[in-house]
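**Q** Sequence first, then the predicted structure, then my questions.
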Amino acid sequence: MTARRTVEGAGYGALLRTPGAWTFLVPGFAARLPYAMLGLGTVLLVHHTHGSYGTAGTVAAVAAVAQALVGPQSGRLADRLGQAAVLVPGVLLHAVSVTALIVLALSGAPVWALFAAAAPAGASVPQIGAMVRARWVVRLGGPDGSAGGPMLGTAFAFESVTDEFTFVIGPVIATALATAVAPPAGLITEAALTVGGGLAFAAQRRTAPARHPRPAAGERRASALAVPGARLLTLAFLGIGSVFGAVQVSMTAFAEQDGRPGLSGVVYGVFACGSMLSGVLYGMASWRRSAQQRMVLGYLVLVLGCCTLWAMPNLVALAAAGLVCGLAVAPNLITGYTLVETLVPADAKTEAFTWLTGAIGLGLAVGSTVAGQLADSVGPWAGFLVPVAGTGAAFAVLLALRGLLAGPAVGGRTAAHGGGPVEAATTHLTSAALD
């Protein structure tokens, strides 16, 4: 078996036989599924009670912005205090906040009151995806999570596929519950899954990363964003988030205009299914190009895929175009997570993963807000121009500053030692990809 196949083509079966993996994967899946339900569940409920996609998209955006701003701070706390110490109070606050949002919406409360409930609901979204990735680093690397093992690329591919799978079934579940049962049913289920899955995940302490309560003597702790390459990847993920937000709202509006509102979750699920499929294949492939090159090329494909959505004449064509566009999403997510893991020091990995997740949430917020306004004022097709603009701008910056993705980690314990396991992982992954 060649080195490059070991790094990025290792089998999923071998990955899932990693000792202790299933103890955090199962509750982690239950707790991360609500992430794909919160936005659409909010849009469907608020549109039902207030009659505007612009208002619904804005309320969902408030939750997403709060998640994007607070999420990285919770990731930083998880690195310092441990994952359980952050998760347990977080999921309980989330359940209370979502309940308040449902009650306020059904009572016809003013929009500002919905914002007041949506903000803590978003801020308390558990950062399960980042925490699972941090646990993979521990399982597959060193005991302190300071180095990436040879199967880490496959693990990140698996996680991106899992993320996309939640976006396949999450919107379908939220739409089915909101349209066939009751408008708030999607959000009620979301809150229940968050609490149950989050508490079960927090209970799995044996697989959790070690806490980093304070820097060791002679070392300093820096934010993950002190690494220039991490900042660039955060911007790239912001553009990807604009795709999720704008496509979700625009597809919902398009389905209603087409007279089949119940199919909005299915059409969006097809889009996510394309990403899931490409993620599975991406994690199994052997790559000769470096991760930096793949990030740039993959992002260009994403921009081109987004350019087709606005011109689709019906739901069938839109689903087909969404499937093709979705094929470009997961490869960028996988490569981005792989790159940021090699760039940041061990005591900031959960924070780094959370910044990427938060950037997706912030891009989702902006995308859903702008797309909702355009869908109300111009038409659903106009909302699909938002991801074109978002990914196009991010790609221009990514192309200009792509050299930052090859730089060594700075700050934290890696810089303090003048090079170490993170740099070794970078060299190993890059040389394997070029083999």
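**A** Nice, I can see it. Residues are numbered from 1 along each chain as shown.

**Q** Please make it C-alpha for all contacts and neighbour counts, starting now.
**A** OK.

**Q** Tell me which residues touch the residue nearest the centre of the chain, please.
**A** The centroid of the chain falls nearest to residue 357 when counting by Cα atoms, centre = their mean (4.3 Å). For residue 357, the contact set (Cα atoms under 8 Å, 6 or more residues apart in numbering) comprises 68, 127, 129-130, 237.

**Q** ok, now how distant is it from residue 183?
**A** Shown here: residue 357 relative to residue 183, a distance of 28 Å by Cα to Cα, to the nearest Å.

**Q** same question, residue 15
**A** Separation of residue 15 from residue 183 (Cα to Cα): 40 Å.

**Q** which of the two has more neighbours?
**A** For residue 15 versus residue 183, neighbours defined as other Cα atoms under 10 Å are more numerous around residue 183 (24 against 17).

**Q** The more buried one contacts residue 47, correct?
**A** No - between residue 183 and residue 47 there is no contact under Cα atoms under 8 Å: 9.5 Å.

**Q** how far is the host helix or strand of residue 238 from where the chain is centred?
**A** Assigned by DSSP states H and E, residue 238 belongs to helix 228-257. Distance, stretch centre to chain centre, for helix 228-257: 10 Å (Cα atoms, centre = their mean, to the nearest Å).

**Q** Kindly report the same for stretch 151-160.
**A** The answer for stretch 151-160 is 14 Å, by Cα atoms, centre = their mean.

**Q** And here is the other one:
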Amino acid sequence: MPHSPASAPSRLLLTVSGGQLIAAAPGERPPRRGRRGPRRLAPYARLFATPGTVAFTVPNLVARLPSGMFGVATVMMLTAHHGSYALAGAVVAAGLVLATVAGPLIARLVDRHGQARVIVPAALLTATGHLGLLACVALGAPVWSYFCCQLLTAAQPNTGGLSRARWAHLHRGPAAGAVAARHTANAFEQAMDELCFMCGPVVAALLCTALFPEAGTLTAAVLMLGGTLAFAAQRRTEPPPARQAVPGPPPLRAPGMAALLGTFLCVGSLFGAMEVVTIAFAEERGQQALAGAVLAAQAAGSAAAGLLFGLLRPRGTVRGRFTRCVAAMAVLMSMLPLAARAESLLLLAPVLLIAGMATAPAMVTGMTLIQQVTPAGRLNEGMTLAVAALLGGIATGSAGGGALVEAHGAVTAYAFPMAAACLAAAVTAATRPRRPTTAR
């Protein structure tokens, strides 16, 4: 850059753009190069600039994808050998019920002894259960042995909660930057949850139909075990274990926790009913093959909204944002019965896409609240309680939605997920924590 004459103003405004140093006279703004896209993604760039974050995120996603595969893979495997959806549903439901009990207990061990020491044997037990079920089905073992194998699958670690705990540890504290980083991290994790539950069933169905009925379960077990082992090997980002019991009430009795779990239970009921009713809606119209794509629209809307929500700067209190997000979810879910009356999957899919956009922000903010009310040394247990509430809600919603379909048809049954969303909003609005929650 040439030097200015001595009579020229001595101060220049400097900026770097595209690797070049650019000068502007006083009073002028430096020229701006149009690269707004990367700037909008800056919160995620800053998030993954922390050393070790990519190294634990990638294997965690590999370990998490099977969570969306096991259910569909088990159903397709059992129906191929027995032709009974009742048996397949009972086996899957048994695993869900057991997971709601075992999950928090395993998470408590994780908080006490560290992630790697607990999740490696837990993943081995889980893989043994799924591969044992595969062997029992293929070899024609008695049906009761299927349920015995499901006892072991309940040991599956809550991989999403493990990843969230690492983000919370890396960005702990009340500083504004840490609070914003946790918000972005929770949004990213929620979007990845939606992505796994959107792609998992598709991958499982493709494997079971293109290869052999046991291929989905076999692949999911290998991915879960391999991803968990690789995740556990990333020790430098692992939160330190508490080593001893954390003083104070357990997470279940923490102020505000019961109300949050009540909301998560209602949201889980929404998810469970939505899946069953949408499949029935498609089957009633002879378009069952499109049910997966329609449900994927809801997950896609939620994933996209989650990623966009992570780019926003959090404003106001977390409790206020949570109340507004759940209320928005109730409003959007209220469109479902109206769309169903048109009796068209082409109309229902975009409505589900739009309705799903309120799901991720509500879940992101809810998980942030869970992290705030849970004692610092028992974070995995607190987040796993939320997942257990969701699983319990999914089981309840699946049963309730299915019963309503049998009694009144799928169009009327869409009132169930709408009612669950409205109940979640009512619970959130009517309850308040006993003491103000503070960011950590």
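**A** Yep, it's here. None of the values given here were measured: they were computed from a predicted structure.

**Q** returning to that earlier point: what does the residue nearest to the centre of structure 1 align to in structure 2?
**A** Mapped onto structure 2 by TM-score structural alignment, residue 357 of structure 1 lines up with residue 387.

**Q** wait, what's in contact with the residue mapped onto residue 420 of structure 2 from structure 1?
**A** Residue 420 of structure 2 maps onto residue 390 in structure 1 when the alignment is built from TM-score structural alignment. Residue 390 of structure 1 makes contact with 238-240, 242-243, according to Cα under 8 Å, 6+ apart.

**Q** switch the cut-off to 6 Å
**A** 239, 242 (Cα atoms under 6 Å, 6 or more residues apart in numbering).

**Q** Which helix or strand contains it?
**A** Secondary structure from DSSP H and E places residue 390 of structure 1 in helix 385-400.

**Q** That helix: what's the following helix or strand?
**A** Per DSSP H and E, the first helix or strand lying C-terminal to helix 385-400 of structure 1 is helix 412-416.

**Q** what comes up buried for the helix or strand following that following helix?
**A** Downstream of helix 412-416 of structure 1, the next assigned helix or strand under DSSP H and E is helix 421-434. Neighbour counts over helix 421-434 of structure 1 (16 or more other Cα atoms under 10 Å) mark 421-423, 425-426, 428-433 as buried.

**Q** hmm, which two among these are most spread apart?
**A** 421 and 433 (18.1 Å; Cα to Cα).

**Q** Relative to structure 2, which residues correspond to the helix or strand just after the helix holding residue 238 of structure 1?
**A** Sequence-wise, the next helix or strand downstream of helix 228-257 of structure 1 (DSSP H and E) is helix 264-284. Mapped onto structure 2 using TM-score structural alignment, helix 264-284 of structure 1 spans residues 291-311.

**Q** The matching stretch: average distance to aligned residues in structure 1?
**A** Taken over the aligned residues, the distance from stretch 291-311 of structure 2 to structure 1 averages 1.2 Å (mean Cα distance after the TM-score superposition for structure 1).

**Q** how about the helices in the stretch 301-440 of structure 2?
**A** With DSSP state H, counting those that start in this stretch as the definition, the stretch 301-440 of structure 2 shows helices at residue ranges 318-333, 335-341, 345-356, 359-373, 379-408, 410-413, 415-430.

**Q** for structure 2, longest helix please?
**A** Longest helix of structure 2, by residue count under DSSP state H: helix 176-210.

**Q** how about it: buried residues?
**A** Neighbour-count burial for helix 176-210 of structure 2 flags 178-208 (criterion: 16+ other Cα under 10 Å).
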